[in-house]
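[1] predicted structure and sequence below. I'll ask about it afterward.
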Amino acid sequence: MSDREALYEGKAKIVYTSSTEDALILHFKDDTSAFDGEKVEQLARKGEVNNAFNAFIMEYLQSEGVPTHFIRRLDARESLVRRLDMIPVECVVRNRAAGSLTKRLGIEEGRVLEPPTLEFFLKNDALHDPMINTSHIRTFGWASAEEVEAMRRWTMRVNTLLKALFAKADLILVDFKLEFGRFQGELYLGDEFSPDGCRLWDAHSLEKMDKDRFRRNLGGVVEAYQEVAQRLGVAL
């Protein structure tokens, strides 16, 4: 894998080619950003924690029948994944009101949403990831009607599974985003699942245990990620 090529570098990961055409390597960085890259810092060990966290969640979802791109963890910072043709749509589930939803709709933070909401956003940094609907997705050819329904179905299934998993660790899964892609004609869950892309609150104190600690200058970002991992039984 020494001849690998960097295909893409994002805010928190670098994607490399691997020794096989159908697989890629995800390298988890220590970089942490917020507000469309306006705030950026490096937090020691964050990449290692997120790599281990993501591997744990992906393996758990696979054990429950969710198709994911994850193959295996290679080392402390890298994982091997299937090479997907990514759909440029983020699927966001909200179990409680937080973040942009509170601003858009004037709803108090923490309100329980029953049933949970599912929103779609176009993955486009230049446009600040605008909110879209299923009609946009189909009209502009980002995904077929069948794929949209599959993304909806798998996203809600993941929500059911992970809400229960985090609840056992005395954590509330407030919201999260998922991305999907195609591999050999089938839809797979792609990208990553870590505290960078979800909100997690302590079930008793409602303390924030996710990237909101970075966004709101609360400190202890990596320490919170580590505590979440330890509660779940993730080997760091």
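    Alright, I've got the coordinates.
[2] going by C-alpha atoms from here, please, whenever you check contacts or count neighbours.
    Fine.
[3] show me what the helix or strand hosting Phe53 is packed against.
    For Phe53, the host element (DSSP states H and E) is helix 46-63. If you count contacts as 3 or more Cα pairs under 8 Å, 6 or more residues apart in numbering; DSSP states H and E, helix 46-63 packs onto strand 23-28, strand 70-73, strand 78-82, helix 221-232.
[4] just name the most buried of the ones you listed.
    Per-stretch averages of neighbours, counted by mean count of other Cα atoms under 10 Å, single out strand 23-28 among the helices and strands packed on helix 46-63, with a mean of 24.
[5] for that one, give me every contacting residue.
    Strand 23-28 is contacted from outside by 12-18, 47-48, 50-51, 77-83, using Cα atoms under 8 Å, 6 or more residues apart in numbering.
[6] beyond it, next helix or strand please.
    Sequence order places strand 31-34 as the next helix or strand after strand 23-28, per DSSP H and E.
[7] which strands or helices does the next helix or strand after that next one pack on?
    With elements assigned by DSSP H and E, the helix or strand that comes after strand 31-34 is strand 39-42. For strand 39-42, the packing partners by 3+ Cα pairs under 8 Å, 6+ apart come out as strand 31-34.
[8] so which residues of the chain form strands?
    6-9, 13-17, 23-28, 31-34, 39-42, 70-73, 78-82, 85-96, 112-122, 131-132, 171-183, 186-189, 198-202 (DSSP state E).
[9] residue contacts, Leu118?
    Contact analysis of Leu118 by Cα under 8 Å, 6+ apart lists Cys91, Val92, Val93, Arg94, Arg152.
[10] cutoff 10 Å now
    Applying Cα atoms under 10 Å, 6 or more residues apart in numbering to Leu118 gives the contacts Cys91, Val92, Val93, Arg94, Asn95, Arg152, Thr155, Met156, Asp175, Lys177.
[11] same question, Ala229
    Shown in contact with Ala229 (Cα under 10 Å, 6+ apart): Val49, Asn50, Ala52, Phe53, Asn54, Phe56, Ala169, Ser194, Pro195, Glu223, Ala235, Leu236.
[12] let's bring in a second model and compare:
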Amino acid sequence: MSIGSKPALLGDRKPPRRRHLYEGRTKTLFDGPDPGTFVLYFKDNCKKQDGVSVIGKGVINNRLSEMFMVRLNEIGVQTHLIRRLNMREQLVRATQNLPCHVIVHNLAIDNFAKRLGLEEGMLLPEAIPEFHVKSKDYAESVISERHITALGWADEDELDCIKEMTQRINDFLCGQFIALGLRLIRYQLEFGRVYLSDYMGDTQIVLIDEISADSCCVLDIESGERLDIDSLSGEDLGHCDQRSRYQKLAEKFGLLKAGGPADLLIREEIL
């Protein structure tokens, strides 16, 4: 940085040039520096509004997802995370993503409650995972396990692995949140297939994508306040300070000091 120049906002920084693999609303995937690796870049784009940035949310989501993935790896749940590279990027294992994802419901809210005629906010007797097609056009389409096996998206053994992993992940995450006075209402999990050798059958199912403020619906038990963006719609999105919701969740997990991140105006970490 030259003398007299102003530090750049992290939201103004562009990802370094590398082979582009996928562009999503909130993340970008690049080819990694080594064979069998990808680089996952977390953006500041609002998950529910086109053309709107929430400055610093990519940094927070990166740190939250790293924390959860590291902790899950420590208890034996295999994830794609290798390590966090800097404030916005993670080095992850290259995977073949499954065309469906899992939404885990611990409380009945929104469309889930309406579909089943349940009271809004009802605490479910046990977690209910649902499989959905990974598509914005069919986001509310619930599919069965038979859809997944019949269409060749996963075999029976892989499906059993996904269900077992989902149960372990839910038990672990609910404990992490409840210890901080938070209720994990609903969240999304994505899984992928890692090829361990040149033999096609030598594969492993791992948790991929992210576990962050963008993929979780969270309730502060004491205040009754929702700390996620999914609870907002229409005019509420424009009037609400969206960044504060990301900051509050990160503060709860000790990733930020009270008052907000002090590193939003400084240069990227260089490791």
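    Happy to help now that I have it. Since we're looking at a predicted model, the values are computed, not measured.
[13] coming back round to it: which one of the helices and strands packed on helix 46-63 of the first structure lies nearest to Glu186 of the first structure?
    Nearest to Glu186 of the first structure among those is strand 78-82; the distance by Cα to Cα comes to 11.8 Å.
[14] so the closest one matches what in the second structure?
    Under TM-score structural alignment, the alignment places strand 78-82 of the first structure onto residues 89-93 of the second structure.
[15] now do the matching stretch: distance to the chain's middle.
    13 Å (Cα atoms, centre = their mean, to the nearest Å).
[16] quick one: that stretch to the first structure mean distance?
    Here the mean offset of stretch 89-93 of the second structure against the first structure after fitting is 0.5 Å, by mean Cα distance after the TM-score superposition for the first structure.
[17] same question, stretch 162-171 of the second structure
    Averaged out, stretch 162-171 of the second structure is 0.6 Å away (mean Cα distance after the TM-score superposition for the first structure).
[18] let me have the strands of the first structure in a markdown table, extended by distance to Ala145 of the first structure.
    Below are the strands of the first structure laid out as a markdown table (distance: least, Cα to Cα, whole Å):
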| stretch | distance to Ala145 of the first structure |
| --- | --- |
| strand 6-9 | 28 |
| strand 13-17 | 29 |
| strand 23-28 | 27 |
| strand 31-34 | 32 |
| strand 39-42 | 37 |
| strand 70-73 | 25 |
| strand 78-82 | 24 |
| strand 85-96 | 13 |
| strand 112-122 | 14 |
| strand 131-132 | 15 |
| strand 171-183 | 14 |
| strand 186-189 | 13 |
| strand 198-202 | 26 |
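[19] which of the ones you listed is buried the deepest?
    Sort those by mean neighbour count, taking mean count of other Cα under 10 Å, and strand 23-28 sits at the top with a mean of 24.
[20] corresponding residues in the second structure for it?
    Counting by TM-score structural alignment, strand 23-28 of the first structure pairs with residues 37-42 of the second structure.
[21] where is the longest helix in the first structure?
    Of all segments of type helix in the first structure, defined using DSSP state H, the longest is helix 145-168.
[22] same for that one, what does it pack against?
    In terms of contacts (3 or more Cα pairs under 10 Å, 6 or more residues apart in numbering; DSSP states H and E), helix 145-168 of the first structure is packed against helix 46-63, strand 85-96, strand 112-122, helix 134-139, strand 171-183, strand 186-189, strand 198-202, helix 221-232.
[23] dump these to TSV, plus distance to Asp210 of the first structure.
    Below are these laid out as TSV (distance: least, Cα to Cα, whole Å):
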stretch	distance to Asp210 of the first structure
helix 46-63	11
strand 85-96	15
strand 112-122	18
helix 134-139	29
strand 171-183	10
strand 186-189	21
strand 198-202	6
helix 221-232	7
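[24] mind listing what Leu122 of the first structure touches?
    Shown in contact with Leu122 of the first structure (Cα under 10 Å, 6+ apart): 87-91, 128-133, 136-137, 142.
[25] corresponding residue for it in the second structure?
    Per TM-score structural alignment, Leu122 of the first structure is aligned with Val133.
[26] what about its match, distance to Leu98 of the second structure?
    Distance, Val133 of the second structure to Leu98 of the second structure, using Cα to Cα, to the nearest Å: 10 Å.
[27] overlap in contacts, the two.
    With contacts taken as Cα under 10 Å, 6+ apart, the residues that reach both Val133 of the second structure and Leu98 are Ile148.
[28] where in the second structure does the longest helix of the first structure fall?
    Helix 145-168 of the first structure lines up with residues 156-179 of the second structure when matched by TM-score structural alignment.
[29] what separates the matching stretch from the chain centre, distance-wise?
    Chain-centre distance of stretch 156-179 of the second structure: 15 Å, with Cα atoms, centre = their mean.
[30] which parts of that stretch are buried?
    Glu158, Leu159, Ile162, Met165, Thr166, Gln167, Ile169, Asn170, Leu173, Gln176, Phe177 (16 or more other Cα atoms under 10 Å).
[31] next up, the contacts around the first one.
    What it means is Glu158 of the second structure. Thr149, Glu164, Arg193, Thr203, Gln204, Ile205.
[32] which residue is the nearest non-sequential neighbour of the fourth one?
    What that stands for is Thr203 of the second structure. Using Cα to Cα, 6 or more residues apart in numbering and skipping the chain neighbours, the partner closest in space to Thr203 of the second structure is Tyr195 (4.6 Å).
[33] burial count for the one you found?
    Burial of Tyr195 of the second structure is recorded as 17 neighbouring residues (other Cα atoms under 10 Å).
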